[in-house]
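Participant: Need a 3D model of the sequence below.
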Amino acid sequence: MASQHVLTKVIPPLNFACVEEGLYRSAGPLSLNLPFVSDLNLDTVIWMASEDPSPDFLTWIRANGIKFLNFGIGEITAPWSPDVEINVTAALQALAEASNGRILVTCTMGRHRTGTVIGCLRRLQNWSMTSTFAEYRRFTGGNRHRDRVIEELHNIEQFDRRSIQLPEMDDRQPWLKEAQI
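Facilitator: Down below sits the predicted model:
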């Protein structure tokens, strides 16, 4: 008798990308994305939306012993409101800490709020503004949100890298070893 093979569709979440080794970005995973996300062997999820993640995603996080850090922010305006700046800075602090291991940065659609955090991370990594902006735009869905994109790119450009206290080298994520503030 031939053995039956169960095929599981492996479907990444919307706007998924590998940012650095062990650091990923995406929209909030749906139930159909969880087999894919499971293969990432995450240690931490950084949630950037003011809305709660789906109940299935939260249940999956708890069931897998994954640390859930909620830095939820609403709509981003230029200049940043103090609450938004505090939460983006806190998310970046969490990204920098090696103890958080493999990380997924996510929000509802994985575009603007997630993109802002990743854009500010690129500033910490001393990327050029051109490269940082190109990466940000790749995930924002074209010109539908033109005014919002302009505001967020302004915030990324104005981000004060000195607001981040990077951990000591031994406690820092490998992709931030070269960062100097």
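Participant: going forward, measure contacts and count neighbours with C-alpha atoms only.
Facilitator: Will do.
Participant: mind checking how far D43 is from L95?
Facilitator: To L95, D43 is 12 Å away according to CA to CA, to the nearest Å.
Participant: so what sits against both of these two?
Facilitator: Applying CA atoms under 8 Å, 6 or more residues apart in numbering, one finds that D43 and L95 are jointly contacted by I103.
Participant: So which of the two has more stuff around it?
Facilitator: Taking neighbours as other CA atoms under 10 Å, D43 and L95 compare with L95 leading, 27 against 18.
Participant: is it true that the more buried one touches T89?
Facilitator: No: taking contacts as CA atoms under 8 Å, L95 lies outside contact range of T89: 9.8 Å.
Participant: Please enumerate residues in contact with stretch 105-121?
Facilitator: So stretch 105-121 is in contact with 14-16, 23-28, 45-49, 51, 53, 73, 76, 88, 91-92, 132-133, 135-136, 139-141, 149, 152-153, 156, 159, going by CA under 8 Å, 6+ apart.
Participant: Sorry, wrong one. I was asking about stretch 60-80.
Facilitator: Under CA under 8 Å, 6+ apart, the answer for stretch 60-80 is 34, 42-51, 83-84, 87-88, 90-91, 100, 113, 148, 151-152, 154-155.
Participant: how about 6 Å then?
Facilitator: Here stretch 60-80 makes contact (CA atoms under 6 Å, 6 or more residues apart in numbering) with 43-50, 84, 87, 151.
Participant: can you give me the strands for this protein?
Facilitator: 17-20, 23-27, 44-49, 67-73, 103-107 (DSSP state E).
Participant: Save those as JSON lines, and put in distance to L7 and mean neighbour count too.
Facilitator: What follows is the strands of the chain, written out as JSON lines (distance: least, CA to CA, whole Å; neighbours: other CA atoms under 10 Å):
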{"stretch": "strand 17-20", "distance to L7": "24", "mean neighbour count": "14"}
{"stretch": "strand 23-27", "distance to L7": "24", "mean neighbour count": "22"}
{"stretch": "strand 44-49", "distance to L7": "27", "mean neighbour count": "24"}
{"stretch": "strand 67-73", "distance to L7": "29", "mean neighbour count": "18"}
{"stretch": "strand 103-107", "distance to L7": "25", "mean neighbour count": "27"}
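Participant: Looking at those strands, which is nearest to N126?
Facilitator: Nearest to N126, of all the strands of the chain, is strand 17-20, at 14.4 Å by CA to CA.
Participant: another one to check against the first:
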Amino acid sequence: MGVISNGEVIETGIVTMLSPETKVPAITYATRVEKKEEEEEEMFVVPPLNFSMVDNGIFRSGFPEKSNFSFLQNLGLKSIIYLCPEPYPEENNEFLKSNGIRLFHFGINGTKQSSCIQEPFVDIPEDTVREALKVVLDNRNHPLLIHCKRGKHRTGCLVGCLRKMQKWCLSSVFDEYQRFAAAKARVSDMRFMEKFEISSLKHLSTSFRSLKR
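Facilitator: As a prediction, the model looks like this:
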């Protein structure tokens, strides 16, 4: 239904007549596609490789990629422990800065050692693991993510040493390590965890509602 005014039919009710001077923002196909992609990113959050909760406020994973950033944002992380010797990628650094996440870099060289070779555990520096554990045990750094490249060996050793401090029996420590390392489990890693001396860290608290085993 409309009314006639100065020779023009102006619709009333639902539709409002716009004057020629009114500027309407153009909605292009590209704009709609971009908006749809943003909505899909919000709907689907992807965890990093081998992601798992270690304990209250402590998580572990493989190396986070850009597709994992939305997932990590939801964790509200305060800190990340990075166990590879290579520099942290700029893209990841920017993510940390924009979310107020502190990076603790403890470079430990990776190896390609076969699981059947029983070599001395020279690849894992005890002092480095001990310093990393101090960061893990400090509640002020939580929520915290521990990661290396795949979240198997270096991360597994650090978590295994944490379990010893939580008084887990060795069989449970090894079971957890093997669950992530699978066919790539290394005898040298398990020997390192078995021999790792926790006496110098006993004064540190593990009172973050630790999981008992």
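Participant: circling back: can you add distance to P174 of structure 1 and give the strands of structure 1 back as JSON lines?
Facilitator: Below are the strands of structure 1 laid out as JSON lines (distance: least, CA to CA, whole Å):
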{"stretch": "strand 17-20", "distance to P174 of structure 1": "9"}
{"stretch": "strand 23-27", "distance to P174 of structure 1": "11"}
{"stretch": "strand 44-49", "distance to P174 of structure 1": "16"}
{"stretch": "strand 67-73", "distance to P174 of structure 1": "19"}
{"stretch": "strand 103-107", "distance to P174 of structure 1": "13"}
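Participant: among those, which is nearest L124 of structure 1?
Facilitator: strand 17-20 (13.4 Å).
Participant: and the residue sitting nearest the centre point of structure 1, how far is that from H145 of structure 1?
Facilitator: Structure 1 has V105 as the residue nearest its centroid, 2.3 Å off, counting by CA atoms, centre = their mean. Taking CA to CA as the measure, V105 of structure 1 falls 21 Å from H145 of structure 1.
Participant: cool, T132 of structure 1 as well?
Facilitator: 18 Å.
Participant: again, but for W60 of structure 1
Facilitator: Taking CA to CA, one finds W60 of structure 1 at 31 Å from H145 of structure 1.
Participant: And those two? Which one has more around it.
Facilitator: W60 (15 against 11).
Participant: That one corresponds to which position in structure 2?
Facilitator: For W60 of structure 1, the aligned position in structure 2 is F95, judged by TM-score structural alignment.
Participant: Likewise for E21 of structure 1?
Facilitator: Under TM-score structural alignment, E21 of structure 1 pairs with N56 in structure 2.
Participant: so how far does stretch 46-64 of structure 1 reach from one end to the other?
Facilitator: End residues of stretch 46-64 of structure 1 are separated by 15 Å (CA to CA).
Participant: in it, what counts as buried?
Facilitator: 46-49, 53, 57, 61 (16 or more other CA atoms under 10 Å).
Participant: and which of those is nearest to H5 of structure 1?
Facilitator: For the buried residues of stretch 46-64 of structure 1, the nearest to H5 of structure 1 is F57 (26.5 Å; CA to CA).
Participant: dump the residue contacts of that closest one.
Facilitator: Per CA under 6 Å, 6+ apart, neighbours of F57 of structure 1: none.
Participant: can you rerun that using 7 Å?
Facilitator: 29-31 (CA atoms under 7 Å, 6 or more residues apart in numbering).
Participant: Kindly report the same for D83 of structure 1.
Facilitator: Contacts of D83 of structure 1 (CA under 7 Å, 6+ apart): none.
Participant: Next one: it from Y136 of structure 1, what distance?
Facilitator: 22 Å.
Participant: now D43 of structure 1
Facilitator: 25 Å.
Participant: E152 of structure 1 too?
Facilitator: Applying CA to CA, the value for E152 of structure 1 to Y136 of structure 1 is 9 Å.
Participant: for M129 of structure 1, same thing?
Facilitator: 10 Å.
Participant: So between these two, which is more surrounded?
Facilitator: Neighbours per residue, other CA under 10 Å: of M129 of structure 1 and Y136, the larger number sits with Y136, 22 against 15.
Participant: ok, and the closest non-adjacent residue to the more buried one?
Facilitator: Nearest non-adjacent residue to Y136 of structure 1, counting by CA to CA, 6 or more residues apart in numbering: G115, 5.5 Å away.
Participant: The one you found -> structure 2?
Facilitator: Match for G115 of structure 1 (TM-score structural alignment): G156.
Participant: Report the contact partners of the match of E21 of structure 1.
Facilitator: Applying CA under 7 Å, 6+ apart, the residues contacting N56 of structure 2 are 208-210.
Participant: on that earlier part again, just the buried ones from the contacts of F57 of structure 1?
Facilitator: Buried among those (16+ other CA under 10 Å): 29-30.
Participant: which of the contacts of F57 of structure 1 lies closest to R122 of structure 1?
Facilitator: Closest to R122 of structure 1, out of all of the contacts of F57 of structure 1 and judged by CA to CA, is P29, at 23.5 Å.
Participant: and that closest one, what does it touch?
Facilitator: Neighbour list for P29 of structure 1: 13, 57 [criterion: CA under 7 Å, 6+ apart].
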